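Student: what follows is a predicted structure for the sequence shown.
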Amino acid sequence: MNATATAITPPPVLAAYGYCETVTGQQARNFAYGIRLLPPEKRQAMSALYAFSRRIDDIGDGPLEPAAKEARLAGARALLARVRSGAVEDDDTDPVAVALADAARRFPIPLGGLDEVIDGVLMDVRGQTYATWDDLEVYCRCVAGAIGRLSLGIFGVADVPGRSAREAARAADYADTLGLALQLTNILRDLREDAEEGRVYLPADDLAAFGCAGGFSAPEPPPDADFTGLVRFEVRRAQALFGEGFRLLPLLDRRSGACVAAMAGIYRRLLDRIARDPGQVLRGRVSLPGREKAFVAVRGLSGLDARHITRRPARYPARHPVRRNL
């Protein structure tokens, strides 16, 4: 925060933000590169949002039995209700709640989006599977699209002369769609890891169309499966979502746009890497080296990546090809 903001922010709140920033720096392996580009007040608010979201994710991914996870998620929802009602005091013992409550007072964050995140994690806990892309899209909007809309509450839409109210109103749709693109990229990257934990996210009709209904727990796909075709089909879907979601960037101020360009740019490069060699997602976790992530962040701050990625056309694959003689 600037000197004025620091002077009026109670020490317990500053300490709570510090805790959330530590969590973000240690655990947000990709998002941290973008969040660092924000001015201090927005960076702290985004860290609070990340820390709460991370807590929800950790419950879903943790070792507890499903019933215990549901109880923990109910507790998180009750805490969120306290934040929403203004019942969290600055001296509360939960630093994430303190930071999120302060951020919600400073920015118009649509906190209902965090209820959607909890709903999405409940789908994981209950072992939900997805027959079609429409089904999977609901899940993605909960766990990622909602994060895009929540973040937009912190970023805000830049007040630019000549911009129509209708165009500005589309910002939430673009943020939501960009979240879908990031989540689908995550699903492709973690295909084998999820399969080993008994989770399958890709739509069942896509898996069947490419002969991949048997799963992905082995380092090589079945010999009669068109695994490359499946991955590249999903890559095209994600590319189309990125193309639509990147329309958010011109609606943001420079620093917020740089943050989004960096975070989304890292995932877009991951997607490009997967597209070049689809089989690598079965051999191990696909990632970018730190120096490349830093390079993307620098380009985002300079505006170079933003100009590049917003020029890419989006071509959405309406349906998968029908395979024969499987």
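Tutor: Cool, the structure landed. Residues are numbered from 1 along each chain as shown.
Student: can we go C-alpha only for contacts and neighbour counts from here?
Tutor: OK.
Student: and the helix or strand containing A71, how far out from the chain middle?
Tutor: Here A71, judged by DSSP states H and E, is contained in helix 66-85. In this view, helix 66-85 has its centroid 21 Å away from the chain centroid, taken as CA atoms, centre = their mean, to the nearest Å.
Student: and stretch 216-224, what's buried?
Tutor: 216-217, 221 (16 or more other CA atoms under 10 Å).
Student: one more: stretch 5-22?
Tutor: In stretch 5-22, counting by 16+ other CA under 10 Å, buried: 12-14, 16-21.
Student: this is the other structure I want to compare:
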Amino acid sequence: MTGRELDAAGVTDPVLRAAYTRCRLLNARHGRTYFLATRLLPADRRPAVHALYGFARWADDIVDDTADTADTADTADTADTADTADAAPAERAAALARLERLLRHALAGGRPAAEPVVLALADTAARYAIEPAHFTDFMASMRADLTVTDYATYADLRAYMHGSAAVIGLQMLPVLGTVTSRARAAPHAAALGVAFQLTNFLRDVGEDLDRGRVYLPADLLAAHGVQRDLLLWSRRTGRDDPRITAALRAAEDLTRGVYREAEPGLAMLDPVARPCVRTAFLLYRNILDTIAGSGYAVLHRRAVVPRRRRAAVAADGLVRVLAARLGARRAPTPTTVPYGAALDAKESG
């Protein structure tokens, strides 16, 4: 299947094909929810999505204390992630700086001698004219993860998430394509990236504590009488506390509000790409349902959407894909802005 995707995308260089294959492997092994949704994209667009995911995953593993991060599969092969799991902070900082140098060189047109994920990312950025500033902002947030362990306010957290999550949605827009200008769709795409990351933060409260981090904003926690020490106590003892439950419920409400910000953007996407993003939207939002259904026990165990539910959402997405592709064949004239490239001059400035 990988070869067919690369053929459809016009990737013929053997080195590039190997680089994209590595990124796809990272996505398949470490991003179950995201990878499932990508299967609904047209084959020619999947390699680009895998490249964007693979690079983000690689950078994330550099700054994390453990290799089992984000939406990790139960059988994750950590040999395919950045080898910094047990590195000291200075070593992780050096590895991240090296990755950033490779990225700048590659985005400027150079061909890096190492790190296939950088090679695939640079090729994707060139093919889809993705703004280099999105990658610069992403790396700034990754650097913050080396030293910042909590956020005083939601505004502080949103500033961090601009680089760690919002720009991921913005990177995706040119790949997905839109039926409106990219500028009009961009705020919703950015909000979707933030919604996904807030969902991960809520699901991974316990695991992030183990890494010394608290991503839920301190002002939200304090409003319910919660501080880091109470979270650590709950994580250590396995006991619940009504104050923690109330704070986590408030975080869920906050996250659902961001999903509402993002939802209008689904209709702005190219119809053949829309089922993929809608499926990811539903699957990630279902994680919130699972968290609530567990009594907000995220400090003690990971919330996982049941396989049957994931399959049902994916099956619905497949039906929508088939309908969209049939509609595209019947359409007398193109109605989309291919890959988001044709921008409205007034809206894009």
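Tutor: Looks like it arrived, so ask away. Computed from a predicted model, the values in this text were never measured in an experiment.
Student: hmm, back to that, average offset of the helix holding A71 of structure 1 relative to structure 2?
Tutor: Helix 66-85 of structure 1, aligned to structure 2 and superposed, deviates on average by 1.1 Å (mean CA distance after the TM-score superposition for structure 1).
Student: equivalent range in structure 2 for that helix?
Tutor: Helix 66-85 of structure 1 corresponds to residues 89-108 in structure 2, going by TM-score structural alignment.
Student: which other helices and strands contact the helix holding A71 of structure 1?
Tutor: The elements that helix 66-85 of structure 1 packs onto, with contact taken as 3 or more CA pairs under 8 Å, 6 or more residues apart in numbering; DSSP states H and E, are helix 40-61, helix 95-106, helix 112-125.
Student: between the ones you listed, which gets nearest to R307 of structure 1?
Tutor: Among the helices and strands packed on helix 66-85 of structure 1, helix 40-61 comes nearest to R307 of structure 1, with 23.1 Å by CA to CA.
Student: will you turn the buried residues of stretch 216-224 of structure 1 into a markdown table that also has secondary structure and distance to A74 of structure 1?
Tutor: Below are the buried residues of stretch 216-224 of structure 1 laid out as a markdown table (DSSP: H, G, I helix; E, B strand; the rest coil; distance: CA to CA, whole Å):
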| residue | secondary structure | distance to A74 of structure 1 |
| --- | --- | --- |
| F216 | coil | 32 |
| S217 | coil | 32 |
| P221 | coil | 39 |
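Student: out of the buried residues of stretch 5-22 of structure 1, which two sit at the greatest distance?
Tutor: Across those, the longest distance by CA to CA is 14.2 Å; it joins P12 and E21.
Student: now what about stretch 105-118 of structure 1, what contacts it?
Tutor: Outside stretch 105-118 of structure 1, the residues within contact range by CA atoms under 8 Å, 6 or more residues apart in numbering are 53, 56, 73, 77, 80, 84, 103-104, 142-144, 146-147, 149-154.
Student: and G198 of structure 1, what pairs with it in structure 2?
Tutor: In structure 2, G198 of structure 1 lands on G212 (TM-score structural alignment).
Student: please apply the same query to Y267 of structure 1.
Tutor: Looks like Y267 of structure 1 aligns to Y284 there (TM-score structural alignment).
Student: any idea how far R36 of structure 1 lies from R291 of structure 1?
Tutor: Distance of R36 of structure 1 to R291 of structure 1, given as CA to CA, to the nearest Å: 15 Å.
Student: among the two, which residue is more densely surrounded?
Tutor: Neighbours per residue (other CA atoms under 10 Å) separate R36 of structure 1 from R291, with R36 holding more: 22 against 9.
Student: that one and A45 touch, don't they?
Tutor: No - the pair R36 of structure 1 / A45 is not scored as a contact, 11.8 Å apart, by CA atoms under 8 Å.
Student: can you show me the helices along the stretch 151-300 of structure 2?
Tutor: Ranges of helices within the stretch 151-300 of structure 2 are 154-161, 167-176, 182-203, 205-210, 218-222, 228-237, 242-262, 274-293, based on DSSP state H, counting those that start in this stretch.
Student: nearest to L119 of structure 2, out of the ones you listed?
Tutor: Using CA to CA, the helices of the stretch 151-300 of structure 2 put helix 167-176 closest to L119 of structure 2, at 16.1 Å.
Student: how about the closest one, which residues of structure 1 does it hit?
Tutor: The alignment of helix 167-176 of structure 2 onto structure 1 (TM-score structural alignment) spans residues 146-155.
Student: stretch 16-23 of structure 2 too?
Tutor: Going by TM-score structural alignment: stretch 16-23 of structure 2 matches residues 13-20.
Student: mean shift between that stretch and structure 2?
Tutor: Per aligned residue, stretch 13-20 of structure 1 averages 1.9 Å (mean CA distance after the TM-score superposition for structure 1).
Student: tell me how many other residues surround F233 of structure 1.
Tutor: 20.
Student: what is the aligned counterpart of it in structure 2?
Tutor: So F233 of structure 1 corresponds to A250, using TM-score structural alignment.
Student: same question, G127 of structure 1
Tutor: Aligned partner of G127 of structure 1 by TM-score structural alignment: V148.
Student: same check on L188 of structure 1?
Tutor: Under TM-score structural alignment, L188 of structure 1 pairs with L202 in structure 2.
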